[in-house]
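**Student:** below are the sequence and a predicted model for it; my questions follow.
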Amino acid sequence: MTDALSIARDLIRCPSVTPADAGALDVLENLLKAAGFAVHRVTFSEPGTADIDNLYARIGNSAPHITFAGHTDVVPAGDEAAWSVGAFSGEVRGGYLYGRGAVDMKGGIACSVAAVLGYLKDRGVKPREDGKGSISFLITGDEEDVSVNGTVKLLQWAAAAGEKFDHCVLGEPSNQEAMGDCIKIGRRGSQSGTLIVEGVQGHVAYPHRAQNPVPDIARLIVALSDEPLDHGSAQFQPSNLEFTSVDVGNSATNVIPGQARARFNIRYNDLHTQESLRELVEERVAKVAGNRMRAHIEWQPSNSNVFLTKPGPFTDLAVAAIEEVTGRKPELSTTGGTSDARFIAGYCPVIEFGLVGQTMHQIDERAAVADIEKLTRIYRGILERYFG
């Protein structure tokens, strides 16, 4: 069966908890090969990480080239006894498809595959035969974990093979409450670090012989938290710095610690680059610390950079397709966490649009069958408008 619901059920029945594939990519490979796609299975590895199987499939050899991206790996089911149905059963009950990945994001992949196969069948010719462009799929298996051997390397592999993408639709569950309420056109960047204040360890009864870093780090935490990084931009909400832990590594009550550490994360908008953001925070630390405190920041490596697909013809055609099916004009949003779109944005404009994300990663993750049907029709509408 090549309808979206059947494909989604087949994918859910593969317990592909990262890094396992469990046959999920085989399901897609068989469907796409039968439709005439050239399918490549590419495995990437790196010391200290699990090998990850990925899939790239393309039909057509001319521009414009639209690619549908996604991931078949899922988070663990959690307490499977707490599920109303088997976490990997793909059962339909009460108008909902249940199972880990139903929303995030095997359901979205199934809709894109069903839409593409239906579009090609109804058009009667393959894109490469009528010169009207190309369609491809970029599917990874490690988005829910460290994202090392998946989309990043698959994009690099594709570029080295001469593949060029004009636009991308990533099927992440972008809708908040109902189908058609939100398209993600960008994401804020993410940067983590540790604020470290050095002191001098000593006995609490002789504070003049020590230097307590705890009050100092408290002052720095308040100063960094109170002063806004910015006030937002045309497409993004304000950047925010949030402290997530404070630690002195001290189990004794009669010892002044020699060091205090505070971990933080910043979600930043397009008013900053990673480099300018780090400089800004370090300048503020130096200003408060002065000559009295010995403070510095250890920055963690980050590949979560800010990106934005500017509104234009591509977003317009997506909005039109969504509005036609749902009757809603979606918000063009840049809120939320990170996704693989941050990697894809370096190769082509990308939007995120998928199912309603309310139950993703939860017990009894589920997608309305009606929403699966709507999303398939929306993707079909995008294709029809894209190839005109």
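**Tutor:** Looks like it came in fine. Numbering: from 1, shown residues only.
**Student:** use CA for all of it now, contacts and neighbours both
**Tutor:** Fine.
**Student:** and the strands in the stretch 1-150 of the chain?
**Tutor:** For the stretch 1-150 of the chain, the strands defined by DSSP state E, counting those that start in this stretch occupy 38-44, 52-59, 65-71, 92-93, 96-98, 134-140.
**Student:** check it against this one:
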Amino acid sequence: MLNALPDLTDPTAVLQRLVHCPSVTPDDAGALATLEQLLLPLGFAVARPVFTEAGTADIANLFARSGTAGPHLTFAGHTDVVPPGNTADWKHPPFSGIIEDGELYGRGAVDMKGGIACFVAALARHHARGGLPPGQVSLLITGDEEGPAVNGTVKLLAWAAERGEKFDACVVGEPTNPAALGDMIKIGRRGSLSGTVTVRGVQGHVAYPHLADNPVRGLMALMDALLAEPLDSGNDRFQASNLEITALDTFGNVSTNVIPGRASASFNIRFNDEWTPESLSAEIERRLALAAGNRRWRGERDEPLAFDVAFRPNPSDAFLTSDAALTKALSEAVQSVTGRVPALSTSGGTSDARFIKDHCPVVEFGLVGKTMHMSNERVALSDLETLTEIYDAFIARWFAAHA
């Protein structure tokens, strides 16, 4: 059992309690139980479903709701964190929540227990003033965002839908601001498609290349074909699509005098809304087939390259949120607290917003992300207070617009 509850209106105190849980994916380590105990005094009904799938770890999740009717605003996030790495590189123990020079240190302080703490504190301030605006507020919190994302938000959303939950808008509390609070709201994300190209050759001695077929030669030609021409030049909604080679493998060949029998390259593409996963996969296959037909293993051989390409399942679509009321309420809340007009951006990577978009309009706004996933991850206490004030103002503005 927890000790006495912290001051729920104080995001620093709430965050310290959450950081103390070493919830490295997939281990919950008490994080969701802690969050439940923080929400119960605010009048939330809390469920903690656990989802499972063969070949993956069981994952605990949390759904909490206040109110039973009216417009429904949900906040989404995750209590799981990436490993701290070498703890010797940390100024303070990574799950200590120690405060020094106005900053709170701890894994997850920014990504994204800090965002959760600020939203809880904002709810607590509404509660202290007499309660939330008429309607429904909920939290969708997973323990599987930093992992394979199999037993987390996707299944939690399906679980909620089966119980009749319908959401009108969602804010994801990921750290979206590059330099200062108020810089940026994410209103969409590029899609993500990953794959691996494998070239088959014939293993042999490097001194007798005529008896072997070196697959690395062919692999280089295929990768050059993928990288030679831009996929697109971007548009007024999204930056250009981008392909990066992320890994090379010769399947355990470590000898400098052996030609490998196989070679592979993995890649990831972050793509804009000019593509779908299907059209982009077809383009990749077209470029590879063209390159394979135009090149040979060696000048004296006639055989085309023998290769295959495998795409990872469950690619992410590009999406753009066009809910004017949602972006207006959040933008005005940011400006009222910080004086900044936030950029409405689709830059960066992916998040669980890619799943939520299929259920309701979704935007992302949270802390400054400079130290996320780093040693000495930390957040300024002043930023925790500012984000709490923004969430507080946003909740009031969003419900006022839906009254």
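**Tutor:** Arrived safely. Model, not experiment: these values are computed from the prediction.
**Student:** one step back: do you know which of the strands of the stretch 1-150 of structure 1 lies nearest Gln362 of structure 1?
**Tutor:** Taking C-alpha to C-alpha, strand 96-98 is the member of those nearest to Gln362 of structure 1, at 11.0 Å.
**Student:** Provide the aligned range in structure 2 for that closest one.
**Tutor:** Using TM-score structural alignment, strand 96-98 of structure 1 corresponds to residues 103-105 of structure 2.
**Student:** mean shift between the matching stretch and structure 1?
**Tutor:** Stretch 103-105 of structure 2, aligned to structure 1 and superposed, deviates on average by 1.4 Å (mean C-alpha distance after the TM-score superposition for structure 1).
**Student:** how about a markdown table for the strands of the stretch 1-150 of structure 1, with distance to Asp21 of structure 1 and mean neighbour count added?
**Tutor:** Output for those, formatted as a markdown table (distance: least, C-alpha to C-alpha, whole Å; neighbours: other C-alpha atoms under 10 Å):
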| stretch | distance to Asp21 of structure 1 | mean neighbour count |
| --- | --- | --- |
| strand 38-44 | 11 | 15 |
| strand 52-59 | 7 | 22 |
| strand 65-71 | 10 | 24 |
| strand 92-93 | 23 | 15 |
| strand 96-98 | 19 | 24 |
| strand 134-140 | 10 | 24 |
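**Student:** want to throw those strands into CSV with distance to Tyr379 of structure 1?
**Tutor:** Shown next, in CSV, are the strands of the stretch 1-150 of structure 1 (distance: least, C-alpha to C-alpha, whole Å):
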stretch, distance to Tyr379 of structure 1
strand 38-44, 21
strand 52-59, 17
strand 65-71, 10
strand 92-93, 22
strand 96-98, 19
strand 134-140, 12
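**Student:** and whatever residue of structure 1 lines up with Asn61 of structure 2, how far from Gly354 of structure 1?
**Tutor:** Aligning on TM-score structural alignment places Asn61 of structure 2 opposite Asn54 in structure 1. As for Asn54 of structure 1, its distance to Gly354 of structure 1 is 20 Å (criterion: C-alpha to C-alpha, to the nearest Å).
**Student:** next, the buried residues of stretch 52-61 of structure 2.
**Tutor:** Within stretch 52-61 of structure 2, the residues scored as buried using 16 or more other C-alpha atoms under 10 Å are Ala57, Asp58, Ile59, Ala60, Asn61.
**Student:** same check on stretch 75-85 of structure 1?
**Tutor:** By 16+ other C-alpha under 10 Å, the buried positions in stretch 75-85 of structure 1 come out as Val75, Pro76, Ala77, Trp83, Val85.
**Student:** I appreciate the help and will end here.
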